[in-house]
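Participant: just need the structure, nothing else, for what follows:
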Amino acid sequence: MSLSQKLAARAEAGNPVRVGVIGAGKFGSMFLSQGPRTPGLHVAGIADLDPERARQAVARIGWPAERSSARSLAEAMRTGATFITEDAAALTAGDGIDVIVEATGNPGVGIRHALHAFAHGKHVVMVNVEADALAGPLLARRAAEAGVLYSFAYGDQPALIAELVDWARTAGFHVVCAGKGTKYLPVYHASTPDTVWRHYGFSEEQVAGGDFNPQMFNSFLDGTKSALEMAAVANACGLDPAPDGLAFPPCGVDDLPGVLRPREDGGILSRSGTVEVVSSLERDGRPVFRDLRWGVYVTFEAPSDYVRRCFAEYGLKTDSTGRYSAMYKPYHLIGLELGLSVASVVVRGEPTGTTRGFSGDVVATAKRDLSAGERLDGEGGHTVYGRLMPAADSLRAGGLPIGLAHDLVLTRPVAAGRPVSWDDVAFDPDRPAIRFRREMEALFRGEAGG
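Facilitator: This is a model prediction of the structure:
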C-alpha cells in the first residue's frame, strides 16, 4: 500500500501515528497546518519555550480552539486533541508518542532533544539541520544503538536531494553531483544583519510589517545555510565536498548537465561524486535564465552508449556529449511536506534521508578581520559565516564548527576569510553540545587513523 493508504488504514483502526512537535516556529507551523488534514496522523503534543506563542501559531494557521485544548498528554491521547507545553523533555518521554519532530533550529538544544527521544524509544525527524551538520554522524549512531530511526525532514532540501540521489542509484546511474539552488553573490559572505535587507531588496516598511529575523535571514544569504545543508547531504549520501568548498556557479536548469560535470569533461567539478549549490544570479547580478533558486537537482552519467542514446530518444537535457544529464525538482514546500517523513518513519520503518558518515563539515570562517577578545555571534551574525569543508580537512585543521561559534571569545586574531579553529577560542569542554561534538571528532579521527 501507499503511505496515504497505510495512514488511512491506521485511522480506521483507531491507531494513528502520534507525533510530538518541538518548536512552533515557521517550519513547525507549516507542518501543523497540514497535520489535522492527514487521516491517520495525530499531533498529540507541541512543546515550545513560549506556550502562548505556540497557541497563537495554531490559531494563526486555522486550528479551532478545541483542537489545542487538551490539559495533559494523556488527555490528548484519549480525545485526539493536542497538548501544548513548555516541557520538551516530558513530551519526548511521553507514553504513546511514536515520533518526535525537532524543529527548534538551535543545534545544542536539538542534540539534547534527540538524545532524550532516543533514550525513550522515540524516532526523530530532525528539521534542525544545524544540529545535524554539527553532530548528525554521532546522533545517527546513537539512534541505531537505541533501535530507533533518525531522519531528515521531507520538504526541506536535504531530504529531497537524498531522494533524488537514491532514485539515480536505484536506477543504476552514477551520481556525479547533487545539490540545490539559492540566491548568491560572493559579496554575500560578508553580509551582516545590518545589511541583509538591502541585499534582499526589502523596504523598511516590509520588514516592519512582517515577522522577519535578520540573523536567520542572513544565514540563508551569507552561504551558511547552504553549507549546512550540503554537509547534511554529503554525510547522508556518501558524497564528498570539493576541497575548496562550495563554488555557487550561476546555472539554470537547462545547463545543469554541462556545468555540474568534471572539469576534464568541460564542467566545473574538481571530481565526480560531490555536492554543489547553484546560484540564481549571474556574477554581475543579472537573473539566471530558468534558475533553480527554490529547487534541488542531481546530475548523473550514462554508463553506456546505449543509455546515452536512450537519453536522446526520450528528450533528456544533456551536456554537449550526451553523456551527462540531470533530474531536478523546481520547488520544495518546507513543513507542508513533512508528513511524508513522519509516515515513512513509522509505517514503513524508513527514514527520508539519514546521516551515514562524516564526509562534510561546516567551519566558522571570519567575515572580516577579527581581533582577540571579540565575541563570536554565530550563524548569520556579524563575525563569521559557515564554509563547507571535507570533514578530514576540518579535523586536521581543528576547525570550529559554525554550530558552536556563538558566544565564544577569540583568544587571538583571525584574518578575514580564514577558518576559525578550536585553538582560536576559549571554550568550556563540559558544555553538553561541545562535549558531544568533541566526542564525535575523536571517534571519527580514530576511525580514520588520525
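Participant: from here on, contacts and neighbour counts on C-alpha atoms
Facilitator: OK.
Participant: ok, which stretches of the stretch 251-400 of the chain are helices?
Facilitator: With DSSP state H, counting those that start in this stretch as the definition, the stretch 251-400 of the chain shows helices at residue ranges 256-259, 305-313, 339-343, 391-397.
Participant: from the chain's centre, how far out does the second one sit?
Facilitator: I take that to be helix 305-313. The gap between the average C-alpha position of helix 305-313 and the chain average comes to 35 Å, counting by Cα atoms, centre = their mean, to the nearest Å.
Participant: again with the last one
Facilitator: In terms of Cα atoms, centre = their mean, the centre of helix 391-397 is set 21 Å apart from its chain centre.
Participant: from residue 289, how far out is the spatially most central residue of the chain?
Facilitator: With distances taken as Cα atoms, centre = their mean, residue 129 lies nearest the centre of the chain, 3.5 Å away. Summarising the geometry, the distance separating residue 129 from residue 289, computed by Cα to Cα, to the nearest Å, is 29 Å.
Participant: list the residues that contact residue 391.
Facilitator: Residue 391 is in contact with 358-361, counting by Cα atoms under 8 Å, 6 or more residues apart in numbering.
Participant: again, but for residue 445
Facilitator: residue 395.
Participant: try residue 229
Facilitator: Listed by Cα under 8 Å, 6+ apart, the contact set of residue 229 reads 129, 133, 157-158.
Participant: repeat that for residue 362.
Facilitator: In this structure, residue 362 makes contact with 133-134, 227-228, 231, 386-389, 401-402, judged by Cα under 8 Å, 6+ apart.
Participant: from those, which ones fall inside strands?
Facilitator: 386-389 (DSSP state E).
Participant: tell me which residues are up against stretch 364-382.
Facilitator: Residues from elsewhere that reach stretch 364-382 (Cα under 8 Å, 6+ apart): 189-193, 215-220, 222, 224, 383-387, 399-420.
Participant: the structure of the following sequence is requested for comparison with the preceding one:
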Amino acid sequence: MARSAEFVERHPMTPSPTGTASQDRTVGYALTGACGGFARTLLATTRRTDGVRPTVLCDRDTEGVHALARSLGHGADELVTAGTPEEVAEITRSGRIAVVGEIDLLAGADYDILVEATGSPAAGHRAARRALLDGRHVAMVSKEVDSVAGVALATLAADRGLVYTPAEGDQPANLILWYERLSGLGLEILALGKSGEYDLVYDPEAGTVTQLGTTLPAPGLGALLRLGDDVPATLAARAEAVAGLKRSAAADHCEMAVVASATGFTADTPALRYPVARVSELADVYAHREHGGVRDRDGVLDVFSVLRLPEEASFAGGVFAVVRTHDDETWETLRAKGHLVSRDGRYGCLYLPFHAMGVETPATLRRAVREGAGVSSRPPRQHAVLAGRAATDLPAGTTLTLHGHHHEVTGVAPVLHAVDEVPADTAPFYLAAGSRLARDVAEGTLLTLDDLDRPDPELLAAWRAGRSLPRA
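Facilitator: I've put the predicted structure just below:
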C-alpha cells in the first residue's frame, strides 16, 4: 500500500524506498509483539525521542497494548483499536496510533519501517515478508525468524531497494556493528562473542554464587577467582563449581547464528563453550589453544558466563571481539590505559559492556529510513545452521513446542554448526520448533527436514532460498 498524501504532508521528509532521505525527517514505525519486554523499552524510548514515532502497534492482546501505553503516559485518545485495514488507514491518517490484533491489518497503516518483535518464527516471517512486499523497511528483533529466514528476507529487501536489518539493542546487531567498526580499523579479528544473559555473582563472605534469582553454595569459587597458569584447568574447575546452574540458552545459539550470517564467523564447538570468566580475562581465555586459551582456530563465535563479585559492574549482556596484536608498543600503551591485553601480549580484547534493548533501536530505524543502511555492510549468507539435536528419544507425533523466555524446545538441544559440517537436509531449530515429528527421532540425532510433519511452508521456502545462495 502506498503512503497516503496525509502521511507525506505530516512527514514531509518521507522518501521513496530507494530515495535519499532528509536527516531530520520523522520516522514512523509499526511494531509487532507490542506487549513484550522489548516493546516496552522501545515505546518508552520513542515516547521521549524526536523524529521517531509509532504508527501502528500489533499484538493479539490489544487491551494489553492500551494498558502499556497508558503506563507510559499516552492519553486514552492517542491509541485506537482497529478491526479493518480501512479503520487502520483512517486512524493513522489522523495522526493517532492504531492498535491491531492481526498482522494482516498492518497493510492499512502508514509507516516507514516494521519492527518485528513477536518472537514467533512463522508469524514474524509472515509479518516481515508482507512489510517488504508492501515497500517498507524491516528491523528484525525476532532472532528466531532471522536464524531461519534472514538471508531470504535480506535478499528480498535488496531486490526491492529496501533495508532488512537486525535491530540495535539486541546482541546480534550490536556485535555485527562492533565487528564492522573494528574490521574497518584494520584490526585482525579472531573471535567474536557476547556474555550470557545473566551474570554469575560470587559472594566471598557467604561462599555462594547467584544467577538471577537462584543462589547456590559454591565455596570452591573463592580459590578460583584468578585465572591461573593453566587456563583450561581453571575454567573446568569453575564450571564444576557452578554446575547446578543452567547457563546455556537456545537464545544464545540463535543470536550467534545471526552474527554468523553477517560475518562468516562460526562456532568451533556446536554447544558453544560458555567459559566461566571474569571480564578482565577475555584476551587470555580466547587465546588460541597453543597459546593457552580455548580456541581451536580463528574466526570463532562464542558466549561466556560472566563471573564477578557483588560490587563489580556487570557486563550487561555486552559484546566483545578478540584481536591479534601486531605492534607490541601500541598494545602495551593500551594495556597501561586499562585495555585488555593477554598476559603474553599476543591478543587484545575490545568490548562494549551493555545491550539496552529498545533503548538503542531508534538508531537502527533512523539509519534504515534516512540513510538506506542496515547494521552490516554486506548481505548476509547462510554460513551456519542453528540445528536441533534430540536430547532424548522423541516419538513420532511429538509436537516440538516453544516455551520459556529463551524459546527452548523440550527434548531438543540447540547446536550451532558451520553449514559444511552437517547434511544439507538438516532442519533449522526454529523451523522445527512448532512442528510435529513425522517419525521417531533417536537421542543424539540431528533433526532433518524429513523428520518434520508439514512445517510452515513459507518459512521452509525462505530457509531453502537462503540456503541455496552462494557464500562469499
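Participant: in the helix ranked longest in structure 1, which residues are buried?
Facilitator: If you go by DSSP state H, structure 1 has its longest helix at helix 129-146. Neighbour-count burial for helix 129-146 of structure 1, with 16 or more other Cα atoms under 10 Å as criterion, is recorded at 129-143, 146.
Participant: quick one: it to structure 2 mean distance?
Facilitator: Once the two structures are superposed, the average separation between helix 129-146 of structure 1 and the matching residues of structure 2 is 0.9 Å (mean Cα distance after the TM-score superposition for structure 1).
Participant: so where is that helix in structure 2?
Facilitator: Here helix 129-146 of structure 1 aligns to structure 2 at residues 143-160, judged by TM-score structural alignment.
Participant: which other residues reach the matching stretch?
Facilitator: Residues outside stretch 143-160 of structure 2 that contact it (Cα under 8 Å, 6+ apart) are 119-122, 124-125, 128-129, 132, 135, 137, 140, 163-166, 251, 254-255, 257-258, 261, 379-382, 385-386, 428, 430-431, 459, 462-463, 465-467.
Participant: repeat the analysis, applying 7 Å as the threshold.
Facilitator: With contacts defined as Cα atoms under 7 Å, 6 or more residues apart in numbering, stretch 143-160 of structure 2 is touched by 119-121, 124-125, 129, 132, 163-164, 254-255, 257-258, 380-382, 428, 430-431, 459, 462-463, 465-466.
Participant: same question, stretch 108-118 of structure 1
Facilitator: With contacts defined as Cα under 7 Å, 6+ apart, stretch 108-118 of structure 1 is touched by 92-93, 102, 104, 124, 128, 131, 143, 146, 148, 433.
Participant: of these, just the buried ones, PyMOL syntax please.
Facilitator: The command below creates a PyMOL selection of those among the contacts of stretch 108-118 of structure 1 that count as buried (16+ other Cα under 10 Å):
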select buried, resi 92+93+102+104+124+128+131+143+146+148+433
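Participant: follow-up on the earlier one: please identify the most buried of the helices of the stretch 251-400 of structure 1.
Facilitator: Each of the helices of the stretch 251-400 of structure 1 was given a mean neighbour count from mean count of other Cα atoms under 10 Å, and the largest, a mean of 25, is that of helix 256-259.
Participant: matching residues in structure 2 for that helix?
Facilitator: Matched against structure 2 by TM-score structural alignment, helix 256-259 of structure 1 falls on residues 282-285.
Participant: that stretch vs structure 1, average offset?
Facilitator: Plainly put, stretch 282-285 of structure 2 ends up 0.6 Å away from its match in structure 1 on average once the two are laid over each other (mean Cα distance after the TM-score superposition for structure 1).
Participant: what about the residue lying closest to residue 261 of structure 1 once chain neighbours are set aside, how many neighbours?
Facilitator: When the adjacent residues along the chain are set aside, residue 261 of structure 1 lies closest to residue 267, with 4.5 Å between them (Cα to Cα, 6 or more residues apart in numbering). A count of neighbours around residue 267 of structure 1, defined by other Cα atoms under 10 Å, yields 16.
Participant: and the helices in the stretch 51-200 of structure 2?
Facilitator: So, for the stretch 51-200 of structure 2 - with DSSP H, counting those that start in this stretch - the helices run 62-71, 85-93, 121-133, 143-159, 171-184.
Participant: keep only the contacts of residue 391 of structure 1 that stay in contact in structure 2.
Facilitator: Among the contacts of residue 391 of structure 1, the ones whose aligned partners also touch in structure 2 (both residues aligned by TM-score structural alignment, their matches' Cα atoms under 8 Å) are 358-361.
Participant: closest one of those residues to residue 250 of structure 1?
Facilitator: The shortest gap between residue 250 of structure 1 and any of these belongs to residue 360, at 22.5 Å (Cα to Cα).
Participant: just to revisit the earlier point, what is the nearest of the contacts of residue 391 of structure 1 to residue 197 of structure 1?
Facilitator: Using Cα to Cα, residue 361 comes nearest to residue 197 of structure 1 of those, at 28.1 Å.
Participant: now check structure 2 for the residue matching residue 357 of structure 1.
Facilitator: Following TM-score structural alignment, the counterpart assigned to residue 357 of structure 1 within structure 2 is residue 381.
Participant: kindly provide the distance from its match to residue 190 of structure 2.
Facilitator: Where residue 190 of structure 2 is concerned, residue 381 of structure 2 sits at a distance of 20 Å (Cα to Cα).
Participant: and if you look at residue 93 of structure 2?
Facilitator: Residue 93 of structure 2 sits 50 Å away from residue 190 of structure 2 when distances are taken as Cα to Cα.
Participant: again with residue 289 of structure 2
Facilitator: 13 Å.
Participant: who's more crowded, those two?
Facilitator: Set side by side, residue 289 of structure 2 and residue 190 give different neighbour counts by other Cα under 10 Å, the larger being at residue 190 (22 against 14).
Participant: quick one: that one from residue 292 of structure 2, how far?
Facilitator: The span separating residue 190 of structure 2 from residue 292 of structure 2 equals 15 Å under the rule Cα to Cα.
Participant: picking that back up, the contacts of residue 391 of structure 1 in strands, which ones?
Facilitator: 360-361.
Participant: structure 1: which residue goes with residue 432 of structure 2?
Facilitator: With TM-score structural alignment as the criterion, residue 432 of structure 2 matches residue 404.
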